[in-house]
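Asker: what shape does this take:
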Amino acid sequence: MADDTELWDARYREGDQIWSGNPNVILVREATGLEPGRALDLGCGEGADAVWLARRGWRVTAVDISGVALERAARHAAREGVAERIDWQRHDLAASFPEGLFELVSAQFLHSHGDLPREKVLRSAAAAVAPGGVLLVVGHAGFPPWEHDHPHDLRFPTPDEVLEALELPEGQWEVLLSEEHERSQTGPDGQAIVRTDNVVKVRRVSHPG
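Answerer: Just a heads-up that it's a prediction; the model follows:
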């Protein structure tokens, strides 16, 4: 855990705030109509998604490998008045996973330059979904044009490949969404670009037939 923890802590120390502070667009779109319950936010970063969910009545378990990120996230929650609704937990998801079942499990851009067994983690995420609950997985479809320091053999899975890797038992899950989604993003030079993300949303059947 030490190497990946240090990698991410160093990444967050590069600035006072790394992310926008706004919740992820697909989470907002797909969770807005859900009945609030227990939510699990995997790779919560600086906490924008967890805070957004908590403000809408969810009780959130929010997980990240970086202690620096979690400290910032807790301060964000306190400023928004929802600190009591969020349980911040530090996990290296390659080695440990939060306990419990959740009505919503969200994995937003759960990518790492370290040794993250993403498929295994996502299968654990599916196992943590309560009957009738939803798993929402959003990931990049490719690297941004300004990022060149990455393994050239690394590729991002398609939505169908994500679904296949989840190994969901037949008859126990309903596929609600499997698609590519385009969004605008501002690059380091201030220029607006369009990026493609992959979205998978599945629901565990309450009473499997």
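
Asker: okay, CA-based contacts and neighbour counts for the rest of this
Answerer: Noted.

Asker: in terms of helices and strands, where is the residue lying closest to residue 182 once chain neighbours are set aside?
Answerer: Spatial nearest neighbour of residue 182, excluding adjacent residues (CA to CA, 6 or more residues apart in numbering): residue 196 at 4.5 Å. Counting by DSSP states H and E, the element that carries residue 196 is strand 192-204.

Asker: and that strand, what other elements does it pack with?
Answerer: If you count contacts as 3 or more CA pairs under 8 Å, 6 or more residues apart in numbering; DSSP states H and E, strand 192-204 packs onto strand 129-140, helix 159-166, strand 173-186.

Asker: hmm, try it at 10 Å
Answerer: helix 25-31, strand 102-108, helix 118-127, strand 129-140, helix 159-166, strand 173-186 (3 or more CA pairs under 10 Å, 6 or more residues apart in numbering; DSSP states H and E).

Asker: another for comparison:
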Amino acid sequence: MLNLISSGSNLQVKGSKFYYGILAAFILGGLLGTSYLIFDGLKFSSAFSFLWIVGGFIFFPIYLYLFIWFLPGLIPGKVLISLFQGNDGYLVTKKGNISFKQIRNIDLVRNPLNLVNNMVIETFDGRVIKIPTYDLIDDTDFAVIVDKYIFLHLTPEAKQVWDRKVNLDKLYENVKYERETGIKG
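Answerer: Model prediction:
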């Protein structure tokens, strides 16, 4: 379900259209549904009107909070991850480019405060860079992106760390992905 756009050595990863639909339906549907509960409950046309008002006032702030955090990810066509391939390859971030050879650890981590998945990159010079993916890239797709486009250019230490995280048998079973062993130029 990867949505990759490749032009030369530049590779841009966009969110899955399926996940865009699910995210929009969940968050926007939740906002509209809770709004409807509040407004219909305020008419007091049913014995359950009080329950609708209480439920709406409980869940509306939750959906509004999620909407605010996920709104940047709902922009159609947003590039989530941009990288340049090759031996001198790098990831493009807002805080500057990160060479593949500088990466010590790379992982997909959910932020417990806002529930947004972030690609977290730790470098050898101690920097920690977070690239939000807004739950538009799932764990399997993330593993394929890192293993296929970044892994070959990591340092041996970083390769060992990644090998402990990734299950190549599971990737082959799920998406028929096999790691290439050659070195790309």
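
Asker: quick one: TM-score?
Answerer: Once superposed, chain against chain, the TM-score is 0.28 (TM-score structural alignment, normalised by the length of structure 2); 89 aligned residues with a CA RMSD of 5.4 Å.

Asker: returning to what we had before: export the helices and strands packed on strand 192-204 of structure 1 to CSV and tack on distance to residue 61 of structure 1?
Answerer: Conversion of these to CSV gives the following (distance: least, CA to CA, whole Å):
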stretch, distance to residue 61 of structure 1
helix 25-31, 16
strand 102-108, 9
helix 118-127, 13
strand 129-140, 13
helix 159-166, 21
strand 173-186, 23
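
Asker: please identify the most buried of these.
Answerer: A comparison of those by mean neighbour count, using mean count of other CA atoms under 10 Å, puts strand 102-108 on top with a mean of 25.

Asker: next, the angle from that one to strand 129-140.
Answerer: An angle of 10 degrees separates the directions of strand 102-108 of structure 1 and strand 129-140 when computed by axes from the mean of the first three to the mean of the last three CA atoms, to 10 degrees.

Asker: follow-up on the earlier one: of all the helices and strands packed on strand 192-204 of structure 1, which lies closest to residue 60 of structure 1?
Answerer: Taking CA to CA as the measure, these were each checked against residue 60 of structure 1, and strand 102-108 came out nearest at 9.1 Å.

Asker: packing partners for that closest one?
Answerer: Counting contacts by 3+ CA pairs under 10 Å, 6+ apart, the secondary-structure elements packed against strand 102-108 of structure 1 are helix 25-31, strand 38-42, helix 48-55, strand 59-64, helix 118-127, strand 129-140, strand 192-204.

Asker: which SSE is immediately downstream of the fourth one?
Answerer: Same thing as strand 59-64 of structure 1. Next in sequence after strand 59-64 of structure 1, counting helices and strands by DSSP H and E, comes helix 67-80.

Asker: give me the helices and strands touching whichever helix or strand comes after that following helix, please.
Answerer: Following helix 67-80 of structure 1 in sequence order, the next helix or strand is strand 86-90 (DSSP H and E). Identification of packing neighbours for strand 86-90 of structure 1 by 3+ CA pairs under 10 Å, 6+ apart yields strand 38-42, helix 48-55, strand 59-64, helix 67-80.

Asker: one more time with 8 Å, if that's ok
Answerer: Counting contacts by 3+ CA pairs under 8 Å, 6+ apart, strand 86-90 of structure 1 is packed against helix 48-55, strand 59-64, helix 67-80.

Asker: quick check: longest helix of structure 2.
Answerer: helix 17-41 (DSSP state H).

Asker: list the buried residues of that helix.
Answerer: If you call a residue buried by 16 or more other CA atoms under 10 Å, then helix 17-41 of structure 2 has these buried ones: 19-20, 23-24, 27-28, 30-31, 34-35, 37-38, 40-41.

Asker: now distance to residue 130 of structure 2 too, for those, in TSV please.
Answerer: Shown next, in TSV, are the buried residues of helix 17-41 of structure 2 (distance: CA to CA, whole Å):
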residue	distance to residue 130 of structure 2
19	20
20	21
23	21
24	23
27	23
28	26
30	28
31	28
34	32
35	33
37	37
38	37
40	42
41	42
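
Asker: relative to residue 79 of structure 1, which of the helices and strands packed on strand 102-108 of structure 1 is closest?
Answerer: Go through those one by one with CA to CA and the one that ends up closest to residue 79 of structure 1 is helix 48-55, at 9.9 Å.

Asker: show me what the closest one is packed up against.
Answerer: In terms of contact count using 3+ CA pairs under 8 Å, 6+ apart, helix 48-55 of structure 1 is assigned the packing partners strand 38-42, strand 59-64, helix 67-80, strand 86-90.

Asker: can you name the residues that contact the nearest residue to residue 99 of structure 2 once chain neighbours are set aside?
Answerer: Spatially, and ignoring its direct neighbours in sequence, residue 99 of structure 2 is nearest to residue 90 (4.1 Å; CA to CA, 6+ apart). In this structure, residue 90 of structure 2 makes contact with 83-84, 97-100, judged by CA atoms under 8 Å, 6 or more residues apart in numbering.
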